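# build the 3D model from these lines:
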Amino acid sequence: MELELLTSLSQINAAEWDALAPPGHPLLSHHFLHGLETSGCTTEDAGWQPCHLRLWDGDKTLALAPSYLKSHSYGEYVFDWAWADAWHRSGLNYYPKLVTGIPFTPATGPRLLLAQDADADAVYAALIAGVSQWAQQQSVSSWHLLFPEQSVCDSLAEKGMHRRVATQFHWHNRGYRDFDDFLDTFSSRKRKSLRRERRRVQEQGLKLHTLVGNDINAGHWGQFYRFYQMTYAKRSGHGGYLSREFFTQVAASMGDRAVMVLAEHESGPVAAALYFRSNDTLFGRYWGCIKEFDCLHFEACYYRGIEYCIAEGINTFDPGAQGEHKIQRGFEPRLTFSNHWIAEPGLDAAVADFTAREAEQVEAYRKEAATLLPFK
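Alright, predicted model coming up:
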């Protein structure tokens, strides 16, 4: 088996990439990932230099993985700033590092895309051997695989890549007929509180519309970028990771995989939430507003997403990273995973110790968070 590193997705045919990607998963499609490149979001200047993995066996592609050579740790949602500081204090460079994942997207799913008849164990071993050899030759400090499925994470851990865990909050569709049916699973007090939030949105004169695919026109995409940019500026002091071209050209051409909840007030549109959907999961991705309203964020980013999942028969709603406020709204704590290979032996041992101790704390937190769910 031979490892090749691609400096752009333009170096591989879209059909060949998508043949290995899970069907119906928009965030792993060639269109989405290549669009991040062409719209200026994942470039060397942005600190996301494409470095996609391709494993060959003869003339056959056995595996592909969206990967990036990183000069910082922004936009990953598996936080390793303390690791970078430890490298610096040891007189070593943490950057560049290699990251395999979907940029700016803390969503669990396939990361190593395998040919249907590939031997997974053999492929994983070959990838680890190939990446580690390349990384040491290129003075790359480490390789990080972000948000893989648990089974893949466990297999890689058995082969020497450290296993790290964290917690997110996801909603699960248990065959609900409608939103009220979902609320019937809540305790009386929690149910009243949530209904009060939804009424508050109506009392402020807000009207929300769920738009799908071609219902989202060019004007909506332009407005959304404005909302997104202003919200990032208020929260983080910069205009966000994604460019106008990403929204108006890439996201706008994703068809029914794109879902937007648009909020209007007397003066016109004031906020919006953007989702992408696969065949079985709704991914809540971005939110923006130009004016603050009580409970609007909860309505646009959570409740309308739940309603959409129920109407469409979607199993899981993944609204993104962090947010303990999601618990009382019926989003259940679940573990997420990452794997880490470290070139420097002394720091490799430190990471092994850290991830083991951290895992105990994360599991205790997940169990405690589950006790706070609003269900009867």
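
# all contacts plus neighbour counts: C-alpha atoms, from now on.
Noted.

# now residue 324. Nearest residue, chain neighbours left out?
residue 169 (7.7 Å; C-alpha to C-alpha, 6 or more residues apart in numbering).

# equivalent analysis for residue 262, please.
Distances taken as C-alpha to C-alpha, 6+ apart put residue 272 closest to residue 262, at 4.4 Å, once the chain neighbours are dropped.

# check which residues of the helix or strand containing the one you found are buried.
Secondary structure from DSSP states H and E places residue 272 in strand 268-277. For strand 268-277, a neighbour-count test (16 or more other C-alpha atoms under 10 Å) marks 269-277 as buried.

# make a markdown table out of those residues and add distance to residue 218.
Formatted as a markdown table, the buried residues of strand 268-277 follow (distance: C-alpha to C-alpha, whole Å):
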| residue | distance to residue 218 |
| --- | --- |
| 269 | 14 |
| 270 | 16 |
| 271 | 16 |
| 272 | 14 |
| 273 | 16 |
| 274 | 14 |
| 275 | 17 |
| 276 | 17 |
| 277 | 20 |
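
# can you list contacts of the helix or strand that contains residue 285?
Following DSSP H and E, one finds residue 285 within strand 281-289. Residues from elsewhere that reach strand 281-289 (C-alpha atoms under 8 Å, 6 or more residues apart in numbering): 105, 107, 224, 226-232, 270-277, 301, 305, 309, 314-320.

# follow-up on the earlier one: between the buried residues of strand 268-277, which sits nearest residue 149?
Residue 149 lies nearest to residue 277 out of these, by C-alpha to C-alpha, at 17.6 Å.

# isn't residue 187 up against residue 373?
No: here residue 187 does not reach residue 373: they are 9.6 Å apart, not a contact under C-alpha atoms under 8 Å.

# that older thread, which members of the contacts of strand 281-289 occur in strands, if any?
270-277, 316-318 (DSSP state E).

# same list (the residues you listed) but as JSON lines, adding distance to residue 346.
Listed next are these as JSON lines, based on distance: C-alpha to C-alpha, whole Å:
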{"residue": "270", "distance to residue 346": "52"}
{"residue": "271", "distance to residue 346": "49"}
{"residue": "272", "distance to residue 346": "47"}
{"residue": "273", "distance to residue 346": "44"}
{"residue": "274", "distance to residue 346": "43"}
{"residue": "275", "distance to residue 346": "42"}
{"residue": "276", "distance to residue 346": "41"}
{"residue": "277", "distance to residue 346": "42"}
{"residue": "316", "distance to residue 346": "41"}
{"residue": "317", "distance to residue 346": "40"}
{"residue": "318", "distance to residue 346": "37"}
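
# here's the other one to compare against:
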Amino acid sequence: MTTLNLEAEWIDSIERVTEEAWNRLLEARPYPFLDWRWLRGLERSGSACQAEGWAPCHLLLRHRGRLVAAAALYLKAHSRGEFVFDQEWAHVSLQVGVPYYPKLLGMSPFSPAIGYRFLTDPDWDETSLYRRLMIEIDDFCAGKDIQGCHFLHGDPNFVDQMRQLGLKYWLHHGLIWENPGFANFDDYLATFRSHQRKNIRRERRKVRESGIHFRVLSGERIPAEYFQHMFLFYSATCVKYWGYSYYLKQAFFHELAVHLADRIAFVCAFEPDRELPIAMSLLVHEGEWLFGRYWGCLEEYDYLHFETCYYQAIEWAIQRGIRYYDAGSGGASQKKHRGFPARPKPSLHRFYHPIMGRIWDANIDRINDLEQEQIDMINGDRRDRS
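The predicted structure is shown next:
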């Protein structure tokens, strides 16, 4: 079917399209952070909105009224909450007199997890729909005098498709644990050399000796009040470690409780004399993937973070046959010594102003070579130590 017969529409709220129509395009390759309910929760809670510099600007393609393609997009007035740190490019743009903001951004807000893509009807040719979406995006940016479009945390197929359409990539890396078919946690430990196995067992033993025990709760087994408890942990962690106000509003956690509990698991740490958890991590699961998103604690204990965010989650993933665990951004040195190899994670960019385009082309290959060296170093160091 030809894309000439498609009607394009830009919408300023995910609620201007139905959940059924949007999620139908997601069924072939599920990704929880593009689920209509997740995006609506971000918008409805005020976490991703124009006032926060995340103006929803989603693109739809319809054929005879039926949705056949969609792109979750945002007009951004800053680079916060993206976890691809392009402030240096913005500084270069300022120096040469080219505006960098607003920019058009494709990602699920605040979710640096591989999997973003354009959503397409499986009965249509994906490449043709991608090409038509990019034509609409280019025309939109030209009409609004937007100097760049950027797509972050894309899945590998999306990256390949977009490179064929002329977008240039900027290489980053993520650290993702893979389960080759472990039967239990001891199988996971067996992949390490003896000294690292001893370190992990020692860390777990220290937590147990402190009197802390754990429960992993998922779906309908999660008490409703735990979502608000998780918000307190999340917000306190943001302020404590990064010194800025948190991105997600309290109302977003209510949205998760009401509409997305089926995709959520909490790792909960308890002291014997406390009814509520003293530490929690929030996991999102979908198919063969597990994503670690937020964590926090009320009391400081040695190795509590490792147990809450890594070991308990890995054990839970093994029990359920989950293949991949993306534990979130940060903590590279911690992760690489616990079985999380570095994986290439390109972002995609198109600069419309010729000056920025030339600067990008002159430098990006060298930048990518340096990042690949970093990936090789991380994985080589891990092989030496495991």
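
# what are the ranges of the helices in the first structure?
14-20, 30-38, 81-89, 120-137, 150-158, 179-183, 188-203, 218-236, 244-245, 296-298, 304-312, 345-370 (DSSP state H).

# what's the average distance of the longest one to the second structure?
Superposed on the second structure, helix 345-370 of the first structure shows a mean distance to its aligned partners of 1.5 Å (mean C-alpha distance after the TM-score superposition for the first structure).

# what range in the second structure matches that helix?
Alignment of helix 345-370 of the first structure against the second structure: residues 354-379, by TM-score structural alignment.

# list the contacts of residue 126 of the first structure.
residue 1.

# that one -> the second structure?
Per TM-score structural alignment, residue 126 of the first structure is aligned with residue 132.

# with residue 312 of the first structure instead?
Superposed on the second structure with TM-score structural alignment, residue 312 of the first structure falls opposite residue 320.

# returning to that earlier point: return the distance of the match of helix 345-370 of the first structure from the chain's centre.
In terms of C-alpha atoms, centre = their mean, to the nearest Å, the centre of stretch 354-379 of the second structure is found 22 Å from the chain centre.

# residue range for stretch 98-113 of the second structure in the first structure?
With TM-score structural alignment as the criterion, stretch 98-113 of the second structure aligns to 92-107.

# same question, stretch 283-298 of the second structure
Stretch 283-298 of the second structure covers residues 275-290 of the first structure once aligned (TM-score structural alignment).

# who's in contact with residue 46 of the first structure?
residue 40.

# now do it against residue 114 of the first structure, distance only.
From residue 46 of the first structure across to residue 114 of the first structure, the span is 28 Å (C-alpha to C-alpha, to the nearest Å).

# quick revisit: nearest to residue 33 of the first structure among the buried residues of strand 268-277 of the first structure?
Of the buried residues of strand 268-277 of the first structure, the one sitting nearest to residue 33 of the first structure (C-alpha to C-alpha) turns out to be residue 276, at 13.7 Å.

# not counting residues beside it along the chain, what's closest to that closest one?
Nearest to residue 276 of the first structure is residue 258, by C-alpha to C-alpha, 6+ apart, at 4.7 Å.

# against residue 42 of the first structure, how distant is the closest residue to residue 375 of the first structure other than its chain neighbours?
Among residues not flanking residue 375 of the first structure along the chain, residue 186 sits closest, at 4.1 Å (C-alpha to C-alpha, 6+ apart). Using C-alpha to C-alpha, residue 186 of the first structure is found at 42 Å from residue 42 of the first structure.

# neighbour count winner among those two?
residue 42 (24 against 19; other C-alpha atoms under 10 Å).

# in the second structure, which residue sits furthest out from the middle?
Relative to the centre of the second structure, the most outlying C-alpha is that of residue 273, 35.7 Å out, by C-alpha atoms, centre = their mean.

# and the gap between it and residue 143 of the second structure?
62 Å.

# corresponding residue for residue 16 of the first structure in the second structure?
By TM-score structural alignment, residue 16 of the first structure lines up with residue 21.

# let me fix that: residue 196 of the first structure
Match for residue 196 of the first structure (TM-score structural alignment): residue 202.

# rewinding a little: for residue 324 of the first structure, see how far away the residue nearest to residue 276 of the first structure is.
26 Å.

# comparing those two, which shows the higher neighbour count?
A direct count of neighbours by other C-alpha under 10 Å for residue 258 of the first structure and residue 324 places residue 258 higher, at 23 against 15.

# so who does the aligned partner of the more buried one in the second structure touch?
Aligning on TM-score structural alignment places residue 258 of the first structure opposite residue 264 in the second structure. By C-alpha under 8 Å, 6+ apart, the residues touching residue 264 of the second structure are 218-219, 256, 282-285.

# keep only those that stay in contact in the first structure.
Retained in the first structure by both residues aligned by TM-score structural alignment, their matches' C-alpha atoms under 8 Å are the following of the contacts of residue 264 of the second structure: 218-219, 282-285.

# spatially, which two of those are the most separated?
Across these (C-alpha to C-alpha), the longest gap, 12.0 Å, separates 219 and 282.

# what residues are shared contacts of those two?
With C-alpha under 8 Å, 6+ apart as the test, residue 219 of the second structure and residue 282 both reach 264-265.

# now do residue 251 of the first structure against residue 371 of the first structure, distance only.
For residue 251 of the first structure, the distance to residue 371 of the first structure - C-alpha to C-alpha - is 38 Å.

# which of those two has more neighbours?
Each of residue 251 of the first structure and residue 371 has its neighbours counted (other C-alpha under 10 Å); residue 251 has more, 22 against 12.
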